[in-house]
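Peer 1: Got a predicted model here, sequence first, then my questions.
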Amino acid sequence: MKITRKIINIDENLCDGCGLCIPSCHEQAIQLIETPNGKKARLVKEIYCDGLGACLGTCPTGALTIEEREAEAFDEEATQRYIAAETAHVESTEVRKTQEVPAFHGCPSARAFQWGEQAEPIKQSVQSLKSVVPQSELRQWPVQLHLVPPNASYFQDANLVMAADCVPFAYANFHQEFLKGAENAITVGCPKLDDTRAYLEKLTQIIRLNQLKSIHIVNMEVPCCFGLVRLVQQAIERAGVDVPVKVTTISIKGDKLT
């Protein structure tokens, strides 16, 4: 049944597919759809949108507005069933991933590795270069959020660094300041270009499955990059775990702003 009411309107000409609006919609009424013009935000169904506009403030391009038009009435019961089904899907995925890990047969770029101190022959070979070439402080693989296993051993009891893709290029001292230390783990992503819904699910799993000591978000000063903060906040809420969060912002010229 259609009625005249307020509902979200998405201007596809303005939408750049960043996905920042998705975690902000508590009804999960928005998703990214692949179109001939790239990924665009779309309403899943009119009945899932309550028209309150919680997603408006997260759109960096102004593609989201509230309009009053003829639309299907908001169905709270149907929306709750839809959210429950989506949550059940995520939780069933988490259960499967916490079971015994089979022999690895996937892409080598996604295979998890962890290492500590360098082997003695390698340490000896780089001794003379230490004063000239800074050492890498990376102790794990992979690092991309889509690729990291949520139950990887390097996340357990770790200080998690959640960095925007561009940060290590902009900030010269990234390894020494943010990665150094055996308890530090890292994952990276771009809230503008990547699938933020998948990011939210993965972050929720990482927080829920591991006893993280802290989360340090390191983002760039550009507006879309602050989507990482919102994603981490949403993931903590969904995981139901209290984790201390710190945010550091890097300027496009490589200065630490906060």
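Peer 2: Sure, I can see it.

Peer 1: From now on I want contacts and neighbour counts done on CA atoms only, so please keep to that.
Peer 2: Fine.

Peer 1: Report the buried residues of the longest helix belonging to the chain.
Peer 2: Longest helix in the chain by number of residues, with DSSP state H as the criterion: helix 76-98. Using 16 or more other Cα atoms under 10 Å as the test for burial, helix 76-98 gives 79, 82, 83, 90, 94, 97.

Peer 1: and the residue lying closest to residue 231 once chain neighbours are set aside, what does it touch?
Peer 2: Leaving out its chain neighbours, the residue that sits closest to residue 231 by Cα to Cα, 6 or more residues apart in numbering is residue 200, at 5.9 Å. By Cα atoms under 8 Å, 6 or more residues apart in numbering, the contact list for residue 200 reads 23, 231, 232, 234, 235.

Peer 1: Could you do residue 244 as well?
Peer 2: Counted by Cα under 8 Å, 6+ apart, residue 244 has contacts 213, 214, 215.

Peer 1: so which of those would you say is closest to residue 71?
Peer 2: Residue 71 lies nearest to residue 215 out of the contacts of residue 244, by Cα to Cα, at 41.4 Å.

Peer 1: who does the helix or strand hosting that closest one touch, helix- and strand-wise?
Peer 2: Using DSSP states H and E, residue 215 sits in strand 214-220. Packing contacts for strand 214-220, counted by 3 or more Cα pairs under 8 Å, 6 or more residues apart in numbering; DSSP states H and E, involve strand 159-164, helix 167-170, helix 227-239, strand 245-250.

Peer 1: Residue 243 reaches residue 210, doesn't it?
Peer 2: No. Look at residue 243 against residue 210 with Cα atoms under 8 Å: they stay out of range, at 10.8 Å.

Peer 1: Which positions in the helix or strand containing the residue nearest to residue 231 come out as buried?
Peer 2: Element membership of residue 200 [criterion: DSSP H and E] is helix 196-209. Neighbour-count burial for helix 196-209 flags 196-197, 199-209 (criterion: 16+ other Cα under 10 Å).

Peer 1: got another, please set it beside the one above:
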Amino acid sequence: MAVRNIVKIDEEKCNGCGQCVTACAEGAIKIINGKAKLVSETYCDGLGACLGHCPQDAITIEQREAPEFDEEATKAHLAREGKPEPAFACPGLAMHQFEAAAKAGPADDVEAPAVPSQLGHWPIQLKLVARTAPYFADADLLLAADCVPFAMGDFHQRFLKGRSVAMGCPKLDDAQFYIEKLADILGANTIRSLTVVHMEVPCCSGLTRVAREAVARSGRLNDFQDVTVSLRGDVIRSETVEVESGVASRA
């Protein structure tokens, strides 16, 4: 067995709603005796598409020894269940090609004036920032997924201006470390507000869970703004997530 990412379900939090079952394309989760259960580790690919669908925050991704994900066994399992085979790839890896916002023309030969950066500090990676860095004092904090600035042409003016920033990837990095680090930052500083910006792909919604759990642990904020960005760089949803100390619920 190898050490890999795999779903962990907290049965005490689970209310048996079944939303995770629908979200799991591999059929790895079932409702048994009113609780969600991982029926086989070999059916779980560890990508965490189910995370953003659990209203009780009962699902997390942990790294531990587990059998490798078995694509052929999963296909056979789905066939027995009468379910369609999934495309065995994270939706966030699907290829997209976009047309440029404007076609090149004669005017493009003239060098355009540089757009000033709104970045106010360095480093910006959540792993690297210091919990008591001076730029976190009395700050409006932005927690952004790595891909967002590449998708959004107006990211600097729309979100970064006037904010301190920390960035990370909830799919590729250690989410538990992010929760603990962000909770430390919130607990050690007077943070005026928190805005979370992430992409629409399922794995990226893990950043919302990171923020929710970190805020609950810190007990410093009552809510934060959660913004979802499309692959074309448009804001498709912006909502307030209300958080009580130790408890998180969506407004």
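Peer 2: Yes, it's here. Values in this document were obtained by computation on a predicted structure and should not be read as measured data.

Peer 1: May I have the TM-score of the superposed chains?
Peer 2: Here the TM-score for the pair of chains, by TM-score structural alignment, normalised by the length of structure 2, is 0.56; 161 aligned residues with a Cα RMSD of 3.3 Å.

Peer 1: before we move on, the earlier item: and the longest helix of structure 1, which stretch of structure 2?
Peer 2: Counting by TM-score structural alignment, helix 76-98 of structure 1 falls onto no part of structure 2.

Peer 1: And that helix, how far out from the chain middle?
Peer 2: Averaging C-alpha positions (Cα atoms, centre = their mean, to the nearest Å) puts helix 76-98 of structure 1 18 Å from its chain's average.

Peer 1: Can you name the element that comes right after it?
Peer 2: strand 113-114.

Peer 1: That following strand corresponds to what range in structure 2?
Peer 2: Going by TM-score structural alignment, strand 113-114 of structure 1 sits over no part of structure 2.

Peer 1: Following element in sequence after that strand, please.
Peer 2: As assigned by DSSP H and E, the chain's next helix or strand after strand 113-114 of structure 1 is helix 120-126.

Peer 1: For that following helix, what is the distance to the chain centroid?
Peer 2: That offset, for helix 120-126 of structure 1, works out to 36 Å (Cα atoms, centre = their mean).

Peer 1: again, but for stretch 143-154 of structure 1
Peer 2: The answer for stretch 143-154 of structure 1 is 12 Å, by Cα atoms, centre = their mean.

Peer 1: what about that stretch, how long is it end to end?
Peer 2: Terminal residues of stretch 143-154 of structure 1 are spaced 11 Å apart (Cα to Cα, to the nearest Å).

Peer 1: a strand runs through residue 6 of structure 2, doesn't it?
Peer 2: Yes. Under DSSP: H, G, I helix; E, B strand; the rest coil, residue 6 of structure 2 sits within a strand.

Peer 1: Surely it is in contact with residue 44?
Peer 2: Yes. The pair residue 6 of structure 2 / residue 44 is scored as a contact, 6.5 Å apart, by Cα under 8 Å.

Peer 1: tell me, what's touching those two both at once?
Peer 2: Common neighbours of residue 6 of structure 2 and residue 44 (Cα under 8 Å, 6+ apart) do not exist.

Peer 1: Most tightly packed of the helices and strands packed on strand 214-220 of structure 1?
Peer 2: The highest mean neighbour count among those, using mean count of other Cα atoms under 10 Å, belongs to strand 159-164: a mean of 24.

Peer 1: quick revisit: could you tell me the angle between the longest helix of structure 1 and helix 196-209?
Peer 2: Orientation check (axes from the mean of the first three to the mean of the last three Cα atoms, to 10 degrees): helix 76-98 of structure 1 against helix 196-209 gives 60 degrees.

Peer 1: now the angle from helix 76-98 of structure 1 to helix 227-239?
Peer 2: Using the same axes, to 10 degrees: helix 76-98 of structure 1 against helix 227-239 is 90 degrees.

Peer 1: just to revisit the earlier point, now the buried residues of helix 196-209 of structure 1 as a markdown table including distance to residue 159 of structure 1?
Peer 2: Below are the buried residues of helix 196-209 of structure 1 laid out as a markdown table (distance: Cα to Cα, whole Å):
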| residue | distance to residue 159 of structure 1 |
| --- | --- |
| 196 | 22 |
| 197 | 23 |
| 199 | 18 |
| 200 | 19 |
| 201 | 19 |
| 202 | 17 |
| 203 | 14 |
| 204 | 16 |
| 205 | 16 |
| 206 | 12 |
| 207 | 11 |
| 208 | 14 |
| 209 | 14 |
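
Peer 1: And residue 122 of structure 2? What does it align with in structure 1?
Peer 2: Per TM-score structural alignment, residue 122 of structure 2 is aligned with residue 141.

Peer 1: Equivalent analysis for residue 212 of structure 2, please.
Peer 2: When structure 1 is aligned by TM-score structural alignment, residue 212 of structure 2 is paired with residue 233.

Peer 1: show me what contacts residue 168 of structure 2?
Peer 2: With Cα under 8 Å, 6+ apart, residue 168 of structure 2 has these contacts: 125, 126, 127, 143, 144, 145, 146.

Peer 1: hmm, try it at 7 Å
Peer 2: Counting by Cα atoms under 7 Å, 6 or more residues apart in numbering, residue 168 of structure 2 touches 125, 126, 144, 145, 146.

Peer 1: How about the second one, nearest residue that isn't a chain neighbour?
Peer 2: What that stands for is residue 126 of structure 2. Nearest to residue 126 of structure 2 is residue 166, by Cα to Cα, 6+ apart, at 5.0 Å.

Peer 1: The one you found: helix or strand, and which one exactly?
Peer 2: Assigned by DSSP H and E, residue 166 of structure 2 falls within strand 164-168.

Peer 1: Superposed on structure 1, what's the mean shift for that strand?
Peer 2: Following superposition, strand 164-168 of structure 2 is found to deviate from structure 1 by 0.5 Å on average (mean Cα distance after the TM-score superposition for structure 1).
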